[in-house]
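Asks: Here you go, sequence then predicted model.
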Amino acid sequence: MREAVDDFADHLSRVRNRSTHTVRAYVTDLVSLLDHAVRMGCTDLPELDLGVLRSWLAKQRTTGTARSTMARRAAAARTFSAWAHRAGLLPADVAAPLASPRAHRELPTVLRADQAAALMDAPTRAGRTTDAGDTAGRATDTSATPGDTGDTAGRAADGGGTAHGDTAATAVPDGDAAPDAVLLRDRLLLELLYGTGVRISEACGLDVADVDQARRVVRVLGKGGRERAVPYGVPAQRALDAWLADGRPALAVPGSGRALLLGARGGRLNPTTARRIVAGWAGTAGVPRVTPHGLRHSAATHLLEGGADLRAVQELLGHSSLASTQIYTHVSVERLRAAYRQAHPRA
């Protein structure tokens, strides 16, 4: 069975071109399934049947597993069963009739347009405060650079250092340039996330060469290795110009490579730190707590509210299915309904 798990993981990664996260999740689900099968007396893979699969899902339900997680685990079982049957490891595709609970899709939380604008302006306002003479605050006030505690994971992924030491970047650059550079970096990060609607992993994975400044288009490598071109606006271009001129050179070190967004120690900015940065600036701006994916939701919703075509939004977001994009139409309708209830005398 161990060999089957390894071969399935290789199939997902090399043939299906699934992301590392998807492969890890499916393999974890498969290990759980096979462990349950062994406990039920299924010692060989050909003995796996629909009854074992249903028993496995039923056990998940009794332990309070979320419906979305159960739906993913059922999908993993079906994918494995189909692959194992084609590979001759199973006599039949036993999971083909396996039903899974429909995941409850909650409407995503999005910012209003004015709240998004306040969030985008937060680093600029912080920069004006420090320019006014608050030099001590730059060294001690965490709101000036919220959430940026380093880029350890990013350095490891980018080949610029290790988890316990940054050999490529031995120290944060000296002087007042470092705090100012981090502010410019944070401003660009926010503008990219909201201005393009890219995923946080896509934003952190950008290289300088991925940005076409002449056409104001960024080349993004999305899920499944699919590449797409996403336009960005004038505010993002201004943030990009300032970052490339004054921010990135102040943080860059020999090990920075081609990364567009850098952490405080010069390595590629990692998604975990980026999430803390977004949450920190949301608190500074006084807007509801928002995640990078919340900014993606906000961008899509505001595009649709402004009259954008649903297919165009699908292309911008990199959704493989239009069904994934249609949820944002529900968000817009819900906002209209809320405004109606608040304003109409007969609501």
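Replies: Perfect, thanks for sending it. Residues are numbered from 1 along each chain as shown.
Asks: Only C-alpha atoms from now on, for both contacts and neighbour counts.
Replies: Will do.
Asks: Spell out the residue ranges of the strands in this structure.
Replies: 211-212, 217-221, 227-231 (DSSP state E).
Asks: Give the other helices and strands that the shortest one contacts.
Replies: For strand 211-212, the contact count by 3 or more Cα pairs under 8 Å, 6 or more residues apart in numbering; DSSP states H and E identifies strand 217-221 as packing neighbours.
Asks: Buried residues in the strand it packs on, which are they?
Replies: 217, 218, 219, 220, 221 (16 or more other Cα atoms under 10 Å).
Asks: Greatest separation within those residues: which pair is it?
Replies: Based on Cα to Cα, the longest span within the buried residues of strand 217-221 runs between 217 and 221 and measures 13.1 Å.
Asks: so which of the buried residues of strand 217-221 would you say is closest to residue 182?
Replies: residue 218 (21.3 Å).
Asks: so how far is the helix ranked longest in the chain off the chain centroid?
Replies: Taking DSSP state H as the criterion, the chain has its longest helix at helix 322-343. Centroid separation for helix 322-343 versus its chain: 23 Å, with Cα atoms, centre = their mean, to the nearest Å.
Asks: Second structure follows, compare the two:
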Amino acid sequence: MEALERAVRGYLDHLAVERGLARNTLLAYRRDLTRYLGFLEARGIDGLAGVGERDVGEFLATLRAGDDEHPPLAASSAARAVVAVRGLHRFAVRDGRAGSDPAREVRPPTPPRRLPKALPLADIERLLDATGGGDDEPRAARDRALLELLYGTGARISEAVGLDVDDVPAGERDTVALTGKGDRTRLVPVGSFARSAIDAYLVRGRPALATAGRGTPALFLNARGGRLSRQGAWGILNAAAERAGLAGRVSPHTLRHSFATHLLDGGADVRVVQELLGHSSVATTQIYTLVTAEKLREAYAMAHPRAL
């Protein structure tokens, strides 16, 4: 088991240092590979050289079916785990820890293609107006600034809470520097509504919150004066959704999905949206074009006399 654990540590170090994978991706891979090591240990396998193609295939089957300790995984989660396992075995061969790759022919399940869910603009406005209190109340100012930023830039929640004050320099708040997956940084325009909300927060919200802390460069602070966490930001979004009557319709990515969909609805080029979202491939962004195409079909069916 110790040899297996060393191999996993070496692989994760390789991903972090040489491939530059994001921290959240590394944590997910670590969870997947810890489960894989437990599976191999239960089969009496103590080194990657002793793993066969059948072992990898049966591990995939347990991911989808579940076992005594784990519930079944969705196709997308199982696919990620298989990618982690295949990468581990490829690394082991290249690093001289195994002579062959038993996972080479094992293919991850194809996740069903789900269209991202975007809110209509009227619901977005209700959500933004439901941050509670006036702008002179520190947490209300922070919450408004956070949600305006998420919708105004399409930032992931992790990117928003990772921002420092210097990422939105004074007098130049028409852009914000967002650091996404793989530690890639991109400059994204900030609209006037988000800019005004951030200004109000920096003047009337952040200084009051900062008094409870020990000093941090973070843009968004929690009630203790430290950096707001992803869970804290999600809690803010969820609370606003409940107040706006949108409970059950909002997820951490809802504002990001709405940002992309509304841009495409407004005529933005898909490659521009790709850059704004920080997608490495335009194919990832093109799923949003399916959403707008579906809206066109619905409008056609409702309005054209020969549609039905």
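Replies: The structure has been received and is ready for your questions. The shown structure was predicted, so the numbers you read here are calculated from the model rather than taken from an experiment.
Asks: May I have the TM-score of the superposed chains?
Replies: Overlay of the two chains. TM-score (TM-score structural alignment, normalised by the length of the second structure): 0.90; 296 aligned residues with a Cα RMSD of 1.9 Å.
Asks: can I get the strands of the first structure in TSV with distance to residue 269 of the first structure?
Replies: Output for the strands of the first structure, formatted as TSV (distance: least, Cα to Cα, whole Å):
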stretch	distance to residue 269 of the first structure
strand 211-212	17
strand 217-221	16
strand 227-231	20
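Asks: Ok, which of the ones you listed comes nearest residue 138 of the first structure?
Replies: The closest of the strands of the first structure to residue 138 of the first structure is strand 211-212. By Cα to Cα, the value is 30.2 Å.
Asks: Residue 25 of the second structure corresponds to which position in the first structure?
Replies: By TM-score structural alignment, residue 25 of the second structure lines up with residue 22 in the first structure.
Asks: Same check on residue 107 of the second structure?
Replies: Under the pairing rule here (TM-score structural alignment), the equivalent of residue 107 of the second structure within the first structure is residue 99.
Asks: Quickly note the distance from that match to residue 221 of the first structure.
Replies: 33 Å (Cα to Cα, to the nearest Å).
Asks: and stretch 235-243 of the second structure, how far from the chain's centre?
Replies: 18 Å.
Asks: For the stretch 1-150 of the first structure, which segments count as helices?
Replies: According to DSSP state H, counting those that start in this stretch, the stretch 1-150 of the first structure carries its helices in the segments 2-10, 20-39, 50-62, 67-86, 113-131, 135-140.
Asks: returning to what we had before: and for the longest helix of the first structure, what's in contact with it?
Replies: 107-108, 297, 300-301, 304-305, 310-311, 313-314, 319, 347 (Cα atoms under 8 Å, 6 or more residues apart in numbering).
Asks: between the residues you listed, which is closest to residue 264 of the first structure?
Replies: Closest approach to residue 264 of the first structure among the contacts of helix 322-343 of the first structure (Cα to Cα): residue 297, at 27.6 Å.
Asks: aligned partner of that closest one in the second structure?
Replies: Per TM-score structural alignment, residue 297 of the first structure is aligned with residue 257.
Asks: Name the stretch among the helices of the stretch 1-150 of the first structure that sits most buried.
Replies: helix 67-86 (a mean of 19; mean count of other Cα atoms under 10 Å).
Asks: looking at the second structure, where would I find the counterpart of that helix?
Replies: The aligned range for helix 67-86 of the first structure in the second structure is 75-94, by TM-score structural alignment.
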